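Chemist: what follows is a predicted structure for the sequence shown.
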Amino acid sequence: MKRRIKQFCIICCLLPLLTSCWDADEPNKIRYIYGVGIDYKDGKYEIYAQIVDFINIAKTDQPIQDAIQAEVGRAKGNTVEEAFFELYQSMDLKLFWGHMTYLVFSEEALKEGRANTIINSFLRYREIRYQTWIYATKDSVEDVLLLDPLFNNALTRLKLADPMNSYQQESFIEPIDFRKLVIRLNEPSHEVNIPYIKIDDKWNSNKEKDKLPKFDGIGILTPKDLKGFVTGDKINGLQWMSKETKRGEITVPREDEFVTIVIDNLKIDVEPKIQGEEVKFDIKLNMNALLSGFEGTITEKEVRSFVKKQIKKEVEETYLEGLDIDVDIYRLSEYMYRKDLEAWKKVQKDGKVPLTENSISNLTVDVNKVYSGRKSFRETVE
């Protein structure tokens, strides 16, 4: 009996220790990092930290009109770490990094291998997640971090925070996170396409102009440097060579009008082969086409012809844009690496196979199905 009483007393003494949280931080005594911008000026790193207020962000059904959802702090340093420690000196509460959602690089921050240093700094910190989205811009990094979503909605609905939402509807540029960035830099061709964003001011309300981030192309990054940017219509072909593409569109001239065709269910097959001392690639693209608005009567044969001609043109033009800045923009080197490792070893240089204007020997575009929406290929109203 005494033994049981003794055991009970020991358990009672230990219980407070098991249930206590003396080393936990109270949520109301923490600031939360949501977005970060990195610039490089005059030999120093400039960091911009977006701190969010989750109390206001949570109120999305009836948003508070004048509520401040986020503030952006700024600091400088010889290294990224030094800049953040300078920022800590002006913080009133502890910073938590576990909710960091996106990172925006300026053009200068990506040059001369600085991006590799920055990536190492972030990924070595235990609170940073590999699901953090990565972007590049030529606009002011601070201005990008100060953008708000439409209708005074929560920052979590901004395109930078959730790019996959709109990507399902329009797959112009594939979003990329830390995980994919590291994988693609470590594998042939040791180049990665980072979404290039710019501030778009084409939205208006009855109060003022709204500014939103717009995906306008890509920046091509290597472990050592930034190769450059490909933007606007010049990058159109990339979406047709990405297995992540969900849905896209082409607009082609027809007589005195234009026709827009929606493309989905895209399938890509790339077959590398050696011809003499050259590497060639046979590319086959298969897809469905949806035609909604048009004038007059159009045939299924015409739609197939439009799609084949336009997509082939866009793929070839984007490929040549990549060659102009010495970039394997479709990661053709990786296709060879995966399918014929021994051949890749013989021809590769620094992970890349030599590419020329004639490296794509065959480019075949097939349209599997053609849809006309709810009606036939005749006008709804004649």
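Modeler: That came in fine, so what should we check first? Numbering: from 1, shown residues only.

Chemist: for the rest of this, base every contact and every neighbour count on C-alpha atoms.
Modeler: OK.

Chemist: pull up the gap between Leu285 and Ser359, please.
Modeler: With distances taken as CA to CA, to the nearest Å, Leu285 is found 17 Å from Ser359.

Chemist: would you map the helices across the stretch 151-300 of the chain?
Modeler: 163-167, 178-186, 300-324 (DSSP state H, counting those that start in this stretch).

Chemist: name the residues that touch the first one?
Modeler: Right, helix 163-167. Among residues not part of helix 163-167, those counted as contacts by CA atoms under 8 Å, 6 or more residues apart in numbering are 159, 174-175, 246-247.

Chemist: host element of Ile10?
Modeler: helix 2-19 (DSSP states H and E).

Chemist: next one: Ile47
Modeler: strand 44-52.

Chemist: okay, pairing it with this:
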Amino acid sequence: MLFSLFLFIVVFLSGCGGVKNIQDLTYIVAIGMDYDQEKNEYIVYLQGLNFANVAKQEGARPTEKVPIFVGRAEGETLNLAISELYNKTENDLFLGHVSALVLSDKIVTHKFNEVIEEINRNRSLSSTLQIVTTEEEIEDVLNVEALFNYPPIYTILFKKFAYETARDELKPVTLMEFLKTYYEPMGMAKIPSVKLDDTNWMSEGNYTALYFNGYSVFQNEKYVQEIEFNDALFLTWLTEDKVTLNYKVKNGEELVANVEFLDSKMNIHYEKGTDSPQFSVELSANVDLLEKLKDIPIDEVIKLIEEDLKEKFISLYQKGVENQLDVLNIGEKWYRIHPKAYKKLEQSYTFYLNNNSLKNVKVDVNIIHFNTYKYEVER
């Protein structure tokens, strides 16, 4: 009896004719979206990979290039554009492995709310996919190969975790992380922007690589501007974990040392009884000394770093205020602990920060490793 039951189960399972083999599907790993203003049409790009080629490379360096397939279609809506690609693909499209979403600058400036709502509604797309913007041609971005003939899934488009990022590099942002800040009534939301570079690597000619070159930033569910790389990197170091960056210590125009900023800690202290955020900041940073270039007392080196850090911090904050951006997300915590003041502020329809909102900035730098260099200590 037990054997008969087992035989029945085996026969039943073997009859699952609707299950497709991996080679019978087109695996889409990235989606790109653009917008044609003249035609009022969306342009959708799908990046597909040869699953067998990717799988057999695990643990071994590829010896030949992995082909990249990029599909393109247009339509009055995003769904209509994607339907065009469904109709013109031999194997069925499978979107369960989509890990990156690339939005053009035209989408960001003209159709962002419509697109982000449609993406958020689509159950085929994971909320953990990485989202980026670009001013480059999306087809060019999706056709970039990783170094050493590795497939595109090894490019920066698919770096989802902090431990995969290098020093002096912006952190990736997932769709879920972005939406959490995008719909907040106060605070800034950001998406990394990517750019093509063909000047630093060569392989039988110039080799094109992708890199994060700044942020596209939003406030009150509206696109505001681009933040360039240096400010974006400094902002990331201030507000994110596991971010390090190189820093030149200068005395006037003279370079005196080269250090690495490790972890930072920013404590925000709000003034009580105010109708809008009024605050002071205590910023502490741990530093590694990489190179000693001039013989000056260590106390002077620390003072130079602290003064410059304070200047950079205030400058970044003031740039945000000029563009009505809360770059440090000061308001995000404030409105939660002052709901009544927020309701009153919301009705005024004015931006809630100005240059006088920041009352004081205190910076404390601690050099934790001197890399065998010896410094004179002031007495």
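Modeler: Cool, the structure landed. Just so it is clear, the model here is predicted, and its values are computed rather than measured.

Chemist: about what we covered before: check the offset of the helix holding Ile10 of the first structure from the chain's centre.
Modeler: Going by CA atoms, centre = their mean, to the nearest Å, the spacing between the C-alpha centre of helix 2-19 of the first structure and its chain's C-alpha centre is 55 Å.

Chemist: and what of stretch 89-98 of the first structure?
Modeler: 27 Å.

Chemist: and if you look at stretch 122-142 of the second structure?
Modeler: The answer for stretch 122-142 of the second structure is 11 Å, by CA atoms, centre = their mean.

Chemist: in the first structure, what range does it match?
Modeler: Using TM-score structural alignment, stretch 122-142 of the second structure corresponds to residues 125-145 of the first structure.

Chemist: ok, and what's touching that stretch?
Modeler: So stretch 125-145 of the first structure is in contact with 35-39, 48, 50, 72, 96-107, 122-123, 160-161, 175-179, 194-199, 213, 218-219, going by CA under 8 Å, 6+ apart.

Chemist: enumerate every residue touching Thr231 of the first structure.
Modeler: Here Thr231 of the first structure is in contact with 196, 216-218 (CA under 8 Å, 6+ apart).

Chemist: switch the cut-off to 7 Å
Modeler: The neighbours of Thr231 of the first structure, taking CA atoms under 7 Å, 6 or more residues apart in numbering as the test, are 216-218.

Chemist: and it, what's its match in the second structure?
Modeler: That one, Thr231 of the first structure, aligns with Glu228 by TM-score structural alignment.

Chemist: how close does that match sit to Val194 of the second structure?
Modeler: Distance from Glu228 of the second structure to Val194 of the second structure, by CA to CA: 11 Å.

Chemist: where in the second structure does the helix or strand encompassing Ala83 of the first structure align, residue-wise?
Modeler: Using DSSP H and E, Ala83 of the first structure maps to helix 80-88. Mapping helix 80-88 of the first structure onto the second structure (TM-score structural alignment) gives residues 78-86.

Chemist: the matching stretch vs the first structure, mean deviation?
Modeler: Its aligned residues in the first structure lie a mean 0.7 Å from stretch 78-86 of the second structure after superposition (mean CA distance after the TM-score superposition for the first structure).

Chemist: how about that stretch, which residues are buried there?
Modeler: 78, 80-82, 84-85 (16 or more other CA atoms under 10 Å).

Chemist: closest one of those residues to Ser264 of the second structure?
Modeler: Leu78 (41.7 Å; CA to CA).

Chemist: OK, contacts around the spatially closest residue to the closest one that is not a sequence neighbour?
Modeler: Spatial nearest neighbour of Leu78 of the second structure, excluding adjacent residues (CA to CA, 6 or more residues apart in numbering): Tyr42 at 6.1 Å. By CA under 7 Å, 6+ apart, the contact set of Tyr42 of the second structure is 34-36, 74-78, 81.

Chemist: buried subset of those residues?
Modeler: Judged by 16+ other CA under 10 Å, buried ones among the contacts of Tyr42 of the second structure: 34-35, 74-75, 77-78, 81.

Chemist: for the stretch 51-200 of the first structure, just list every one of the strands.
Modeler: Here the stretch 51-200 of the first structure has its strands, by DSSP state E, counting those that start in this stretch, at 70-77, 94-96, 102-106, 133-137, 192-204.

Chemist: need these in JSON lines with distance to Ile30 of the first structure, can you?
Modeler: Shown next, in JSON lines, are those (distance: least, CA to CA, whole Å):
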{"stretch": "strand 70-77", "distance to Ile30 of the first structure": "14"}
{"stretch": "strand 94-96", "distance to Ile30 of the first structure": "5"}
{"stretch": "strand 102-106", "distance to Ile30 of the first structure": "19"}
{"stretch": "strand 133-137", "distance to Ile30 of the first structure": "23"}
{"stretch": "strand 192-204", "distance to Ile30 of the first structure": "30"}
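
Chemist: which among these is found nearest to Leu355 of the first structure?
Modeler: Comparing these under CA to CA, the one sitting nearest is strand 192-204, at 16.9 Å.

Chemist: what is the corresponding segment of the second structure for that closest one?
Modeler: Using TM-score structural alignment, strand 192-204 of the first structure pairs with 189-201 in the second structure.

Chemist: neighbouring contacts of the match of helix 80-88 of the first structure?
Modeler: 42-44, 71, 73-75, 93.

Chemist: check stretch 247-262 of the first structure too.
Modeler: Taking CA under 7 Å, 6+ apart as the rule, stretch 247-262 of the first structure contacts 168-172, 263-264, 289-291, 294, 306.

Chemist: what about burial for those residues, which qualify?
Modeler: 170-172, 263-264, 289-291, 294, 306.

Chemist: make JSON lines from those residues and add distance to Ile183 of the first structure to it.
Modeler: Formatted as JSON lines, those follow (distance: CA to CA, whole Å):
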{"residue": "Glu170", "distance to Ile183 of the first structure": "25"}
{"residue": "Ser171", "distance to Ile183 of the first structure": "21"}
{"residue": "Phe172", "distance to Ile183 of the first structure": "22"}
{"residue": "Ile263", "distance to Ile183 of the first structure": "28"}
{"residue": "Asp264", "distance to Ile183 of the first structure": "27"}
{"residue": "Ala289", "distance to Ile183 of the first structure": "33"}
{"residue": "Leu290", "distance to Ile183 of the first structure": "35"}
{"residue": "Leu291", "distance to Ile183 of the first structure": "37"}
{"residue": "Phe294", "distance to Ile183 of the first structure": "43"}
{"residue": "Phe306", "distance to Ile183 of the first structure": "36"}
